[in-house]
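Asks: Could you work out the structure for the sequence below:
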Amino acid sequence: MAMTSPDVYKLGFVGAGNMAESIARGVAKSGVLPPAAIRTSHHRADRQSVFQSFGVVILESSGQVVADSDIVILSVKPQVAKKALLELKPFFTDHKLLVSIAAGIKMKDLQEWSGHGRIIRVMPNTPSAVGEAASVMCMGDMATKKDEERVASLFKAIGKIWMADEKYFDAVTGLSGSGPAYVYIAIEALADGGVAAGLPRDLAHALATQTVLGAAAMVNKSGKHPGQLKDAVTSPAGTTIAGIHELEKAGFRGSLISAVIAAAKRCRELS
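Replies: Down below sits the predicted model:
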């Protein structure tokens, strides 16, 4: 059973979508906060029921959520962030911390729209739903060391978190924000290759998925450079080098690099 942290405060979510749900579930499951210390609101009964199912308090409005919370996570779609913050501006008192996970919305805009200076930006990604998020955060000028520690503990409940300057956030979005989609395509393509080579679809899918998971774990846990691990699998005149040769001819590396750069560029355009 998870042990509740002695540092109990009230955490509110403005926006009750899938990312908010993943964070709230992770926080409650890990014991960082008890579910009763988490609150949100939503006009749809089905979304209310999802959060209530693991003990989150449902309030009638986002204004009530902000008023009744010490840390407020802005988890709305980027295109409605401005409208939401302008409406909630009167509720942001000095003791509250605003944490934005809205992609592409810069600190200066968050400050202007909310009229509030105590802000932290975080960029998580969708594997938060299975506790394997890659999150990056940057601190606003008025955020405190205690704020940093609290926010880090929240996002460690759904994966790993790193600190970076805000100037890197578009690149972060292009890599870890959009990156899961690139990996899903790679898994699908590996499975298709297995089928093309004669494997049953279900076995090909399972092998491709576990192979990607295992390779990522090897990089993560061995501490070795991916190139070293690749070389260890690649025997002279063997099967792996034959496959790598085809990947290089098709521009595999260059395509992934270009995908990250294109996504980062699009993030800059949207922001």
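
Asks: CA only for contacts and neighbour counts going forward, please
Replies: OK.

Asks: which residues sit against the top strand by length along the chain?
Replies: Longest strand of the chain, by residue count under DSSP state E: strand 133-139. By Cα atoms under 8 Å, 6 or more residues apart in numbering, the list of residues contacting strand 133-139 from outside reads 119-128, 148, 155, 158-166, 172, 176.

Asks: taking these one by one, which sit in strands?
Replies: Per DSSP E, the contacts of strand 133-139 map to strands at 119-123, 159-163.

Asks: Report the buried members of the residues you listed.
Replies: When the ones in strands among the contacts of strand 133-139 are checked for burial by 16 or more other Cα atoms under 10 Å, the buried set is 119-123, 159-161.

Asks: nearest to V27, of the residues you listed?
Replies: Distance to V27 across these (Cα to Cα) is lowest for G159, with 10.8 Å.

Asks: That closest one and A259, how far apart?
Replies: With the distance defined as Cα to Cα, to the nearest Å, G159 ends up 24 Å from A259.

Asks: if I read this right, G12 contacts P35, doesn't it?
Replies: No. Using Cα atoms under 8 Å, G12 makes no contact with P35, being 11.1 Å away.

Asks: Compare these two and say which is more crowded by neighbours.
Replies: Of the pair G12 and P35, G12 is the one with more neighbours under other Cα atoms under 10 Å, namely 32 against 22.

Asks: can you pull the contacts of that one?
Replies: Here G12 is in contact with 38-40, 65-66, 68-73 (Cα under 8 Å, 6+ apart).

Asks: Second chain to compare with the first, below:
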Amino acid sequence: MTIALNGPLLLVGAGKMGGALLEGWLARGLDPRSVFIQDPALPEGIGELVAAHGIVAGAAPRLPQPPAVIVLAVKPALAGEVLSVIAPSVGAGTVVLSIAAGRTLESLSEPLPETCAVVRAMPNTPASVGEGITVCVANAHVSEPQRQACETLLAAVGEVVWVDEEALMDAVTAVSGSGPAYVFHLVESLEQAGIEAGLPAELAARLARGTVAGAGALLKHSEQDATTLRTNVTSPNGTTAAALEVLMKEDALKRLLARAVAQAAKRSRELSS
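Replies: As a prediction, the model looks like this:
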């Protein structure tokens, strides 16, 4: 899918997530002449990419016309200050797409023109390798073409899902935003368990990493759900069944994850209030 917008795109912040988005856009054919980057100090790799494509970047790049989309990819603590600075560049047809974690539609809209279209998005770190999933919610001023433009831009780094209720974003953050860390901890734990079972550390690490990565790839490409895939690999009275008897006893793992997600959602609400 080639990306085409009806005006310039202003990327504010070209750090890890902003840089991943930029790479995805360029890979999908977005005209680099339509991209402008507001960032006073580009990371080394992104600086080289920007230079190679002749993209205009700097602390305050001058755009030929109001941007079609402003992508806000700065740290949440800086979002309000940055939005106040860029507010004068917002045009009647501009949509502000924020990936600043925890910033509500209300807080994002406050420094902007009263009827500004704003989309709040929650991506996750697998976006850096094009395997992310992003959940979005829009305010009442976002038109269908603006919604489609935001979805097209975010789809460059993975799957995109929309919700109608902003209140769901705290749970979204707890499940998909923080979720990769849970999976990485699973790998750490599986690796340690392998060592305790007698495997050399290097082999345990390789097996744990490869198993989780492979299972994730199988889950992504299979039409079967996770329950069916688990059942398929579990022979009656076999080794997997013996392990699952421990993990699933009294819903131990389910209950632990439920507590973890609830705690993360609670913290998300605290940070966004």
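
Asks: Superpose the two chains and report the TM-score.
Replies: Superposed pair, TM-score by TM-score structural alignment, normalised by the length of the first structure: 0.89. Supporting alignment: 268 aligned residues with a Cα RMSD of 2.3 Å.

Asks: coming back round to it: switch the ones in strands among the contacts of strand 133-139 of the first structure over to TSV; also include distance to T209 of the first structure.
Replies: Output for these, formatted as TSV (distance: Cα to Cα, whole Å):
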residue	distance to T209 of the first structure
I119	38
I120	35
R121	32
V122	28
M123	25
G159	19
K160	21
I161	24
W162	26
M163	29
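
Asks: nearest to E269 of the first structure, of the residues you listed?
Replies: Distances from E269 of the first structure to those, taken by Cα to Cα, are shortest for M123, at 17.1 Å.

Asks: In contact with E166 of the first structure, which residues?
Replies: E166 of the first structure is in contact with 106-107, 138, counting by Cα under 8 Å, 6+ apart.

Asks: Next, count neighbours for S235 of the first structure.
Replies: S235 of the first structure has 12 neighbouring residues, counting by other Cα under 10 Å.

Asks: I figured it hits G243, correct?
Replies: No. With contact defined as Cα under 8 Å, S235 of the first structure does not reach G243; the gap is 11.6 Å.

Asks: What residues does the residue nearest to L30 of the second structure when sequence neighbours are not counted make contact with?
Replies: Closest residue to L30 of the second structure apart from its sequence neighbours, by Cα to Cα, 6 or more residues apart in numbering: I3 at 5.0 Å. Contacts for I3 of the second structure (Cα under 8 Å, 6+ apart) come out as 25, 28-30, 152-153.

Asks: Tabulate those residues in a markdown table, adding columns for neighbour count.
Replies: Shown next, in a markdown table, are the contacts of I3 of the second structure (neighbours: other Cα atoms under 10 Å):
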| residue | neighbour count |
| --- | --- |
| W25 | 23 |
| R28 | 17 |
| G29 | 12 |
| L30 | 19 |
| T152 | 19 |
| L153 | 23 |
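
Asks: Pipe the residues you listed into CSV and attach distance to V96 of the second structure per row.
Replies: What follows is these, written out as CSV (distance: Cα to Cα, whole Å):
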residue, distance to V96 of the second structure
W25, 17
R28, 21
G29, 21
L30, 18
T152, 14
L153, 12
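
Asks: ranges for the strands of the stretch 1-150 of the second structure?
Replies: For the stretch 1-150 of the second structure, the strands defined by DSSP state E, counting those that start in this stretch occupy 9-12, 35-38, 56-58, 69-72, 95-98, 117-122, 132-138.

Asks: Which elements pack onto the fifth one?
Replies: In this structure, strand 95-98 of the second structure makes packing contacts with strand 69-72, strand 117-122, judged by 3 or more Cα pairs under 8 Å, 6 or more residues apart in numbering; DSSP states H and E.

Asks: Let me have those in TSV, extended by distance to L218 of the second structure.
Replies: Shown next, in TSV, are those (distance: least, Cα to Cα, whole Å):
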stretch	distance to L218 of the second structure
strand 69-72	33
strand 117-122	24
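
Asks: Which one, of the ones you listed, ends up nearest to P111 of the second structure?
Replies: Nearest to P111 of the second structure, of all these, is strand 117-122, at 11.6 Å by Cα to Cα.
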